[in-house]
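Peer 1: kindly return the folded structure for what I paste below:
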Amino acid sequence: MNEIPPYLSVRVNFDNSDYDNVCVTYGGGVDRLPAWRELGNLLAHRSGWHFDVVNNGEALWSHGVFGDARLTIFVNQDLRFHCCDHDEDSDTFAADIPAVESWLSGREEGARKPSSTAITFASADNWKYLKLRPIQLRVSWSDGNYSATMPGLSDASFGHTLAEALDRAAEMICQLLGAPVEVARELTISAELEETAVRQLRGA
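Peer 2: Here you go, the predicted structure:
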């Protein structure tokens, strides 16, 4: 069995990591904050999008799975929304949120799939990278089922038990990448439980 390097278990947290603080600190200052809030209102619950601090400390909304950032959006110094389609190697500067929505139209479906580069990397050496790479799932509970989702992945996996939901999520990840289903049992999975899942587990 392959041993997981210790550094892959390191979890990084900011002392004050609320959205406003991160946007002010890493997104260009207070002047850009209203635009970042507008962008957050658009993307926070939009399937597949996640917010990160990347590169040399830059705030960024991105869409993609398994480390890909196939679509990205940030607020630039002109207070416009810099929209990048990395598959097309193209940039668009949107003046307002309706323009961002127009740019998004027709692009998100393709971004939900792993790129050929991600698949090649994950499958190398008998899927070694996929097995070692920590995959964090978010788990909630509703209407008698646990649901497990992965950042950047729009589909959720459901199960009557927590284990069942996690197993189905692992199988879905393998299916998405074209990995043999038996690899699912070897994936390095961690789960962040939302309040609803915790209450159900505790019988509250």
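Peer 1: contacts, neighbours, all on C-alpha from now
Peer 2: Fine.
Peer 1: how about the strands in this structure?
Peer 2: Using DSSP state E, the strands of the chain run over residues 49-54, 58-63, 71-75, 81-85, 90-94, 135-142, 145-149, 157-159, 189-193.
Peer 1: now for the shortest one, which elements pack on it?
Peer 2: Spelled out, that is strand 157-159. Here strand 157-159 touches strand 145-149, helix 162-177, going by 3 or more Cα pairs under 8 Å, 6 or more residues apart in numbering; DSSP states H and E.
Peer 1: now with 10 Å?
Peer 2: On a contact count with 3 or more Cα pairs under 10 Å, 6 or more residues apart in numbering; DSSP states H and E, strand 157-159 meets strand 135-142, strand 145-149, helix 162-177.
Peer 1: would you indicate which residues of the last one are buried?
Peer 2: This means helix 162-177. 162, 164-174, 177 (16 or more other Cα atoms under 10 Å).
Peer 1: for residue 86, state which of the residues you listed is nearest.
Peer 2: residue 177 (19.8 Å; Cα to Cα).
Peer 1: against residue 159, how distant is the closest residue in space to that closest one that isn't next to it in sequence?
Peer 2: Counting by Cα to Cα, 6 or more residues apart in numbering, residue 119 is the residue found nearest to residue 177 once chain neighbours are left out, at 5.9 Å. Residue 119 is 27 Å from residue 159, where distance means Cα to Cα, to the nearest Å.
Peer 1: one more sequence to fold, the one below, so I can look at both together:
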Amino acid sequence: MESPQVNVRVGFANADYGNICAELRPSDDREVVAAWWTLAGLLAGRSGWHFDVANWGPHRTARWGLGFFGAALLSIEVDEAAGFACFDYEEDSTSNHSSISEVEQWLAGREERAKQPNAAQVELAQHNGWWGLKAHRYTVVVSWSDGYYSATVLGTMLDASFGETLQQAVNRAGEMLCGMYGAPTELASELYLVAELERSATDHLRESGK
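Peer 2: Now for the predicted structure:
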């Protein structure tokens, strides 16, 4: 029987982007605060990027990451000098940049490479008959527009999947995940997918029932 602690929902007071950045990177420097917002402006709308609180031993830090299984093949955070510290997991290298345009140059080429899982992540997914792929929880954000549901898997750079019904859109998202890892398509029905409906999808589901 699954432990009830597994599904505990944790909430944080004042858990908006600005407060988290200020709490984990305390600074009265307005330039540091502005740099976090500048970084959000660059990455928040880019497919696959996620903002996380990372625990490194006794230290906690906020960072933007691009990668699968909650990991980050690329990560970027703001330093105390209002600069940008950029880490490339594959190269095992960190570089520091003073402007957002330099960050964009650093991303060029790297971001395209990080669209696909690396060898270690594929191995993790394949372990024990694709147990790693099936056990990981994927959040699928669903919206509705122009007669179709659109489903996007958070934390990946996969294109959105579409369907006339909610079932079709979510199932196709699972099939695309399988394709990304080279897994058999029939495994899609066994993936741990959790749908998060945006207002447009919720309203349509309530009205149409499908």
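Peer 1: how about the helices and strands packed on strand 157-159 of structure 1 in CSV, adding distance to residue 68 of structure 1?
Peer 2: Output for these, formatted as CSV (distance: least, Cα to Cα, whole Å):
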stretch, distance to residue 68 of structure 1
strand 135-142, 14
strand 145-149, 17
helix 162-177, 13
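Peer 1: that older thread, I'd guessed the residue nearest to residue 177 of structure 1 sits against residue 178; true?
Peer 2: Yes - counting by Cα atoms under 10 Å, residue 178 is a contact partner of residue 119 of structure 1 at 7.9 Å.
Peer 1: between the two, which one's more packed in?
Peer 2: Between residue 119 of structure 1 and residue 178, counted using other Cα atoms under 10 Å, the more crowded position is residue 119 (18 against 12).
Peer 1: ok, that one - contacts?
Peer 2: 66, 113, 127, 130, 176-179 (Cα atoms under 10 Å, 6 or more residues apart in numbering).
Peer 1: which residues touch the residue nearest to the spatial centre of structure 1?
Peer 2: Centroid-nearest residue in structure 1, with Cα atoms, centre = their mean: residue 151, separated by 2.7 Å. Listed by Cα under 10 Å, 6+ apart, the contact set of residue 151 of structure 1 reads 47-51, 63-66, 135-138.
Peer 1: now residue 42 of structure 2
Peer 2: Here residue 42 of structure 2 is in contact with 100-101, 103-104 (criterion: Cα under 10 Å, 6+ apart).
Peer 1: same check for the contacts of residue 119 of structure 1, but in structure 2.
Peer 2: Among these, the contacts conserved in structure 2 (both residues aligned by TM-score structural alignment, their matches' Cα atoms under 10 Å) are 113, 127, 130, 176-179.
Peer 1: could those residues go into CSV alongside distance to residue 146 of structure 1?
Peer 2: As requested, those are exported to CSV (distance: Cα to Cα, whole Å):
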residue, distance to residue 146 of structure 1
113, 24
127, 28
130, 24
176, 21
177, 23
178, 25
179, 24
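Peer 1: greatest separation within these: which pair is it?
Peer 2: It's 113 and 127 that sit farthest apart of those, by Cα to Cα, at 17.9 Å.
Peer 1: residue in structure 2 matching residue 59 of structure 1?
Peer 2: Matched across to structure 2, residue 59 of structure 1 falls on residue 62, judged by TM-score structural alignment.
Peer 1: which residue, neighbours along the chain excluded, lies closest to that match?
Peer 2: In space, residue 62 of structure 2 is closest to residue 53, 4.6 Å off (Cα to Cα, 6+ apart).
Peer 1: and that neighbour, how far from residue 60 of structure 2?
Peer 2: Counting by Cα to Cα - residue 53 of structure 2 and residue 60 of structure 2 are separated by 7 Å.
Peer 1: kindly report the same for residue 156 of structure 2.
Peer 2: In terms of Cα to Cα, residue 156 of structure 2 sits 24 Å off from residue 60 of structure 2.
Peer 1: just want to know which of those two has more residues nearby.
Peer 2: Neighbours were counted for residue 156 of structure 2 and for residue 60 using other Cα under 10 Å; residue 156 has more, 23 against 13.
Peer 1: surely the match of residue 59 of structure 1 and residue 40 touch.
Peer 2: No - with contacts counted by Cα under 10 Å, residue 62 of structure 2 stays clear of residue 40, the gap being 11.9 Å.
Peer 1: and these two? Which one has more around it.
Peer 2: residue 62 (21 against 15).
Peer 1: what's the matching residue for residue 177 of structure 1 over in structure 2?
Peer 2: Aligned partner of residue 177 of structure 1 by TM-score structural alignment: residue 181.
Peer 1: and the residue nearest to the centre of structure 1, what pairs with it in structure 2?
Peer 2: Match for residue 151 of structure 1 (TM-score structural alignment): residue 154.
Peer 1: tell me how far its match lies from residue 90 of structure 2.
Peer 2: For residue 154 of structure 2, the distance to residue 90 of structure 2 - Cα to Cα - is 22 Å.
Peer 1: ditto for residue 75 of structure 2
Peer 2: 11 Å.
Peer 1: picking up where we left off before, ok, the match of residue 151 of structure 1 to residue 196 of structure 2 distance?
Peer 2: For residue 154 of structure 2 relative to residue 196 of structure 2 (Cα to Cα), the value is 10 Å.
Peer 1: these two touch, right, residue 72 of structure 1 and residue 89?
Peer 2: No - counting by Cα under 10 Å, residue 72 of structure 1 sits too far from residue 89 to count as a contact (11.3 Å).
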